[in-house]
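Asks: mind folding the following:
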Amino acid sequence: MSGTEKTTAHAEQAKGKAKETMGRTVGNERMTAEGRADQAKGNARHAKEDIKDAFRH
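Replies: Modelled structure (predicted):
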């Protein structure tokens, strides 16, 4: 996995987790949903890179 893609995936996951937690804290369902979506995007990016790595070796 390239370093920048890995970093981007982890950043999206962390951003999503923070946004979800903040949304739950203030009772904002939209922010909570956006946080979950950001986490899913980070997970998808990470999975894509894992698949690319599997075929590379």
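Asks: hey, let's count contacts and neighbours off CA atoms from now on
Replies: Fine.
Asks: which parts of the chain are helices?
Replies: Using DSSP state H, the helices of the chain run over 3-26, 29-56.
Asks: sequence B follows; please return its structure for comparison with A:
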Amino acid sequence: MANEHQTEGKGKDLGGKLKEEAGDLLGNDKMKREGQADQVEGKVQKGYGDAKEKLKD
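Replies: Okay, the predicted model is just below:
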């Protein structure tokens, strides 16, 4: 079962991908970079959740 960090991290990653694509389509470099940053943040948060879950086992 996924913990809140895994779920929120995955959501941030997916949201960041959408934001990056929107920025790319609109030619908005700032939005594209924000999307990339959101993806990194989401992956880090999900990684923390994965580690936390692994320690629980």
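Asks: give me the TM-score for this pair.
Replies: TM-score for the superposed pair, counting by TM-score structural alignment, normalised by the length of structure 1: 0.84. Supporting figures: 56 aligned residues with a C-alpha RMSD of 1.2 Å.
Asks: okay if I get the helices of structure 1 as JSON lines plus mean neighbour count?
Replies: JSON lines is the format used below for those (neighbours: other C-alpha atoms under 10 Å):
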{"stretch": "helix 3-26", "mean neighbour count": "17"}
{"stretch": "helix 29-56", "mean neighbour count": "16"}
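Asks: so residue 31 of structure 2 makes contact with residue 19?
Replies: Yes. With contact defined as C-alpha atoms under 8 Å, residue 31 of structure 2 reaches residue 19; the gap is 6.4 Å.
Asks: show the contacting residues for residue 23 of structure 1.
Replies: 29-32, 35 (C-alpha atoms under 8 Å, 6 or more residues apart in numbering).
Asks: repeat that for residue 22 of structure 2.
Replies: 31-32.
Asks: now with 10 Å?
Replies: By C-alpha atoms under 10 Å, 6 or more residues apart in numbering, the residues touching residue 22 of structure 2 are 16, 28-29, 31-32, 35.
Asks: measure it to residue 4 of structure 2 for me?
Replies: From residue 22 of structure 2 across to residue 4 of structure 2, the span is 27 Å (C-alpha to C-alpha, to the nearest Å).
Asks: likewise residue 11 of structure 2?
Replies: 10 Å.
Asks: one more: residue 51 of structure 2?
Replies: Distance from residue 51 of structure 2 to residue 4 of structure 2, by C-alpha to C-alpha: 13 Å.
Asks: okay then, goodbye and thanks.
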